[in-house]
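1. Dropping a prediction and its sequence here:
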Amino acid sequence: MTELPHVTAQQIAAAKLRIVLDRKLGLHTPELVQRIAEMANPGILPASAVETRAQQGRFADAETSDPSTGTPPPTTPASLPRDRSTKGRLFGTSGIQGLANAEMSPALAMSLASAAADVIRQRTTTDRVVAVVGVEPGEAGEMLEAAVVAGLASAGADVHRCGSSTIPSLVYQVVQSGADLGVMISVPRGQVGQVKISFFGADGYVLPVAIENEIEVALAAASFAGAASRSIGRVNDSRDAGDGYVAHLLTSVPRPLDGLRVVLDCPAGAVVTFASDVYRRAGVDLAAVQTAQREDDESVSLRRLRDAVRDRKADLGITHDSEGRRCLFVDGNGEIVDGDQITAVLALALADAGKLANDTVVTTVMSNLGLHLAMRAHGVTVVTTAVGERHVMQELRAGKYSLGGAPFGAIVLPDHSTTSDGLLTALLLMSRVVSTGRSLAELASVMHRLPQVLVNVPVHDKTAIVNSAEVRDAVEKTNLELGDHGRVLIRPSGAEQLVRVMVEAAEEGTAQTAAERLAAVISSAPESPKQEHPAT
């Protein structure tokens, strides 16, 4: 057996990553790489555990599909390192996610940061990369923040630590400070134990796929080197960085929001601090501020909001995700106002102000048909993209549009921010309520949300089944039956061997029947199991 050479923590982390990627891509991992990976914390995370967690999707796979057919892009099979498509990548659509202190270990975070700094350095003309780092408070975030900062500094990057941040506040600081790189360590809401690291460029946008691929290649090959002792980066704290972000948000409010009574319910941390501060300073009467547990998803907050809005006779309620990118509402009647309805209200507000570029909004294939019908009635064009903010943002930039949205409440307003910003969205929606003198319920009624039924069907080969003649014929037949007031969307899951069926129709019973019929066609296709599971 070959004697193992002396290896560094970065090389061990790179070996672990190589195993994860090889297992996901069905490639053989050399014995030497496996032995190096097992040197770190032996018995805690053996190759079998890495494989199991990768198969469970705890490393975020990108939900990448063609907007019109739902089929994923073709992949280019090759051994690492290589220029890869999104399938099987470590990066998802908004960062790298894994179980804290397991897949997402400090060693991996440090190596990842070093590789990113090295790739950015090679792409810039500056002598020294400057990085801004933000973190969502908590044990996992604080642990990985230390690792990320160490990795950046060891690669020769100067680091500005912003402390407790949201993704929009971090991105704002990157752009305003003229930094080359932004790194955010966040804890996805409702996903116990999970942590995510996101990277942003000097322009404030998430890094392009090509640069992410370069980082993955450098990480897997351990091809990045630490800076010389005299060139190690400096680290300083910018704890007042959020002040500029709050001031920026307040410039979006054309008039005080006096008299608006609101209930706020969101996770503890930077988002509730920023939200309660900026809403009060904008003139909002916060009737209550409720702090959610990190393991609670938005549905828990929405149930609490419905009760609190009624009990306190508030005009509306707001809930945010822990990253500060999304928002959902409850109107004064206790009814939920989702991202599609928010998009509709803001589209008409921008149109009235002459600021809806090209009279167009951008949304994903998962948006409710009711949004399309409402916008059509008001002369607004709807452009659809694949699922994921990256795709929405790409379309916004390509078409120079001014509004993009998604059903779960991620609204993008390029004139104000380079990422979706839940606080900005809430301020603009509340401004619309105040300026029109109409309730949120009345404003949201511009869109009638059609019943939507979702079914997940487990299969052996999701791509083959989605493209099969039987399934395509069934989809075409169902679409003809539903006409202009219904539609079908069939798409493969990004992370699992599932085909996702979505049917919308004027009546819920019609949608349910059509979804079940399509699921049966998919389930009876060659090599697909017969069992059917409700969508989650």
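-> Noted; the coordinates are in hand. Numbering: from 1, shown residues only.
2. can we go C-alpha only for contacts and neighbour counts from here?
-> OK.
3. now the strands for the stretch 351-500 of the chain?
-> Remark: strands assigned in the stretch 351-500 of the chain by DSSP state E, counting those that start in this stretch are 360-364, 381-385, 452-458, 487-492, 498-504.
4. Nearest to residue 50, out of those strands?
-> Nearest to residue 50 among the strands of the stretch 351-500 of the chain is strand 498-504 (21.5 Å), distances taken as Cα to Cα.
5. what does the helix or strand following the closest one rub up against?
-> Going down the chain from strand 498-504, the next helix or strand is helix 508-523, by DSSP states H and E. Outside helix 508-523, the residues that touch it by Cα atoms under 8 Å, 6 or more residues apart in numbering are 451-459, 465, 470-471, 474-475, 478, 499, 501-505, 528-532.
6. List buried residues within those.
-> For the contacts of helix 508-523, a burial check counting by 16 or more other Cα atoms under 10 Å picks out 451-459, 465, 471, 474-475, 478, 499, 501-505, 528, 532.
7. and the comparison structure, right after this:
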Amino acid sequence: MTRKLFGTDGVRGLANTYPMTAELALRLGAAAGRYFRQNDERVHRVVIGKDTRLSGYMFESALTAGFTSTGMNVFLLGPVPTPAVGLLTPSLRADVGVMISASHNPHHDNGIKFFGPDGFKLSDEAEAEIEALMETGVDPARPANIGRARRIDDGRFRYAERLKGTLPQGTRLDGIKVVIDCANGAAHRVAPEVLWELGADIIPIGVSPDGFNINDGCGSTSTDAAVAAVRKHGADVGICLDGDADRVMIIDEHGEVADGDQIMALFATRLAAEDKLAGRTLVATVMSNLGLERHLAAHDIALHRTRVGDRYVVEEMRTHGFNLGGEQSGHIVMTDYATTGDGLIAGLQFLAEMVRTHKPASALRRQFDRVPQLLKNVRYAAGTAPLDLPPVKDAIAEAETRLNGNGRLLIRKSGTEPLIRVMAECEDESLLSQVVDDICAEVTAAAAPAA
């Protein structure tokens, strides 16, 4: 059974345009409600959270209508980070959790992602079954069995207590000046609150969402504003979240940025030294830098690679019992504390390491030397398949020959946008640029509409 709607992280697209329409959200809610409710007559629950996009209201209402039509009771959390939905779904004894967010994408996009009753994202197989129910249609509940909806006003406070509980007992952040960039997104209230309660001196930015400014010139994918704030205020560290707060980038006191690979390297070596890294293994994706792999090997730590997507990282972790994984993009998954990537937990763990070691952020930010890596994206029109065309295949084959074992090449379609991602690693930066540019040129030509 194949999936057509679901990508690497739920259903995503331009709001009010297929597939991200209110009509489809209603049908999706009804299908998911029927999938989790089946023919059981007991009370069933769904938890729904969202970020700060204007379209979130529309999708929240449509999903609520779909779920209640199949007899599911709906708990509405309002704006909360994605990992809060993963936490509160089992806490509230719900059958399913839903997050309405397009993560790091701009405001005009939105998405819908599902969590199972255990708080983990659904498998490909479960998503395919929900899609199949959408195609065949679902029987609505009898009038007496229609579900109810209610607001849960303390969702972010429950999540905040969980965040603080991930730190070693008694840890305080007194004297640490922190720039916290919330990307005008879902963590715009909870992140500054938690840091302030722990004693940090905070400089909050990206905390004034208006429905349109999420991820706009701020957050983990646009760190310049946070870098400027760190330098202006003489901060000790900066923490940059994305729109739904499941990603993080760390900025040291000099304004230098650490991506997910550097953060994972820090956590992996620390946990391994304490004999707390399960299987002495880190799980990361094919995008993680070769320098990370070499660094881990020098510390007798294995690296398991998966395809891109934090859900696949988590699946690998759960299958083998590993407790640390993530992505270069800033998803850091610590299953001792959370069921999915959590930018705030990762940020707090970094701060705790500063406290534990009495070292500045700059001494922790850079764990290894990166192998030069270049990533470029080429947009293509829907319905085309540039990677299947002979000129593109030939360009990829030629690039692999030129690298000749001295580097790494990865070509893939984005799971969330109509993009071909062309990535290569090589010590020879001139060769690196040539092979990436040559492939991008062929993909661009292949993706161009016919005259």
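-> That came in fine, so what should we check first? Only a predicted model underlies this, so the values are computations on that prediction, with no experimental measurement involved.
8. so what number do they get for TM-score?
-> The TM-score (TM-score structural alignment, normalised by the length of structure 2) is 0.89; 436 aligned residues with a Cα RMSD of 2.6 Å.
9. thinking again about what came up before, now the strands of the stretch 351-500 of structure 1 in CSV, with distance to residue 338 of structure 1?
-> Output for those, formatted as CSV (distance: least, Cα to Cα, whole Å):
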stretch, distance to residue 338 of structure 1
strand 360-364, 13
strand 381-385, 17
strand 452-458, 13
strand 487-492, 20
strand 498-504, 16
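10. among those, which is nearest residue 397 of structure 1?
-> So among these, strand 360-364 is nearest, using Cα to Cα, at 10.6 Å.
11. That closest one maps to which residues in structure 2?
-> Per the alignment by TM-score structural alignment, strand 360-364 of structure 1 matches residues 281-285 in structure 2.
12. who are the neighbours in contact with the residue most central in space within structure 2?
-> Centroid check for structure 2 by Cα atoms, centre = their mean gives residue 246 as the closest residue, at 4.6 Å. Counting by Cα under 8 Å, 6+ apart, residue 246 of structure 2 touches 81-83, 103, 330-332, 340-344.
13. Could you find the counterpart of it in structure 1?
-> In structure 1, residue 246 of structure 2 lines up with residue 325, judged by TM-score structural alignment.
14. on that earlier part again, check which helix or strand the residue nearest to the centre of structure 2 maps to.
-> Secondary structure assignment for residue 246 of structure 2, by DSSP H and E: no helix or strand.
15. so how far is residue 145 of structure 2 from it?
-> With the distance defined as Cα to Cα, to the nearest Å, residue 246 of structure 2 ends up 35 Å from residue 145 of structure 2.
16. that older thread, could you dump the contacts of residue 246 of structure 2 into JSON lines with neighbour count added?
-> Formatted as JSON lines, these follow (neighbours: other Cα atoms under 10 Å):
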{"residue": "81", "neighbour count": "31"}
{"residue": "82", "neighbour count": "30"}
{"residue": "83", "neighbour count": "24"}
{"residue": "103", "neighbour count": "26"}
{"residue": "330", "neighbour count": "30"}
{"residue": "331", "neighbour count": "30"}
{"residue": "332", "neighbour count": "31"}
{"residue": "340", "neighbour count": "28"}
{"residue": "341", "neighbour count": "28"}
{"residue": "342", "neighbour count": "28"}
{"residue": "343", "neighbour count": "30"}
{"residue": "344", "neighbour count": "29"}
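17. So which of these belong to helices?
-> Counted as lying in helices by DSSP state H, out of the contacts of residue 246 of structure 2, are 82-83, 343-344.
18. wouldn't residue 171 of structure 2 be in contact with residue 354 here?
-> No: using Cα atoms under 8 Å as the test, residue 171 of structure 2 is too far from residue 354 to be in contact (10.9 Å).
19. out of those two, which sits in the busier spot?
-> residue 354 (20 against 15; other Cα atoms under 10 Å).
20. That one matches what in structure 1?
-> So, by TM-score structural alignment, residue 354 of structure 2 is matched to residue 433.
21. ok, now which ones touch its match?
-> Residue 433 of structure 1 neighbours (Cα under 8 Å, 6+ apart): 439-440, 443.
22. can you rerun that using 7 Å?
-> For residue 433 of structure 1, the contacting residues are 439-440, by Cα atoms under 7 Å, 6 or more residues apart in numbering.
23. State the distance from it to residue 440 of structure 1.
-> When distance is defined by Cα to Cα, residue 433 of structure 1 is 6 Å away from residue 440 of structure 1.
24. and stretch 113-122 of structure 2, which stretch of structure 1?
-> The aligned range for stretch 113-122 of structure 2 in structure 1 is 198-207, by TM-score structural alignment.
25. And the matching stretch, end to end?
-> Using Cα to Cα, the distance between the terminal residues of stretch 198-207 of structure 1 is 9 Å.
26. The stretch 101-250 of structure 1: helices as residue ranges?
-> Assigned by DSSP state H, counting those that start in this stretch, the stretch 101-250 of structure 1 shows helices spanning 106-123, 139-154, 167-177, 209-221, 241-250.
27. and what of the stretch 351-500 of structure 1?
-> Using DSSP H, counting those that start in this stretch, helices in the stretch 351-500 of structure 1 cover 369-377, 389-399, 422-436, 440-444, 462-466, 469-482.
28. what angle do the third one and helix 167-177 make?
-> This means helix 422-436 of structure 1. 100 degrees (axes from the mean of the first three to the mean of the last three Cα atoms, to 10 degrees).
29. could you give the angle of helix 422-436 of structure 1 to helix 241-250?
-> 30 degrees.
30. Quick check: helix 422-436 of structure 1 compared with structure 2, mean distance?
-> Here the mean offset of helix 422-436 of structure 1 against structure 2 after fitting is 0.7 Å, by mean Cα distance after the TM-score superposition for structure 1.
31. do the same with the second one
-> After superposition onto structure 2, helix 389-399 of structure 1 sits on average 1.1 Å from its aligned residues (mean Cα distance after the TM-score superposition for structure 1).
32. same check, this time on the fifth one
-> Superposed on structure 2, helix 462-466 of structure 1 shows a mean distance to its aligned partners of 5.3 Å (mean Cα distance after the TM-score superposition for structure 1).
33. Can you say which of the helices of the stretch 351-500 of structure 1 is nearest to residue 357 of structure 1?
-> Of all these, helix 389-399 sits nearest to residue 357 of structure 1, with 9.0 Å by Cα to Cα.
34. which residues in structure 2 does that closest one align to?
-> Going by TM-score structural alignment: helix 389-399 of structure 1 matches residues 310-320.
35. Good, we can wrap up now.
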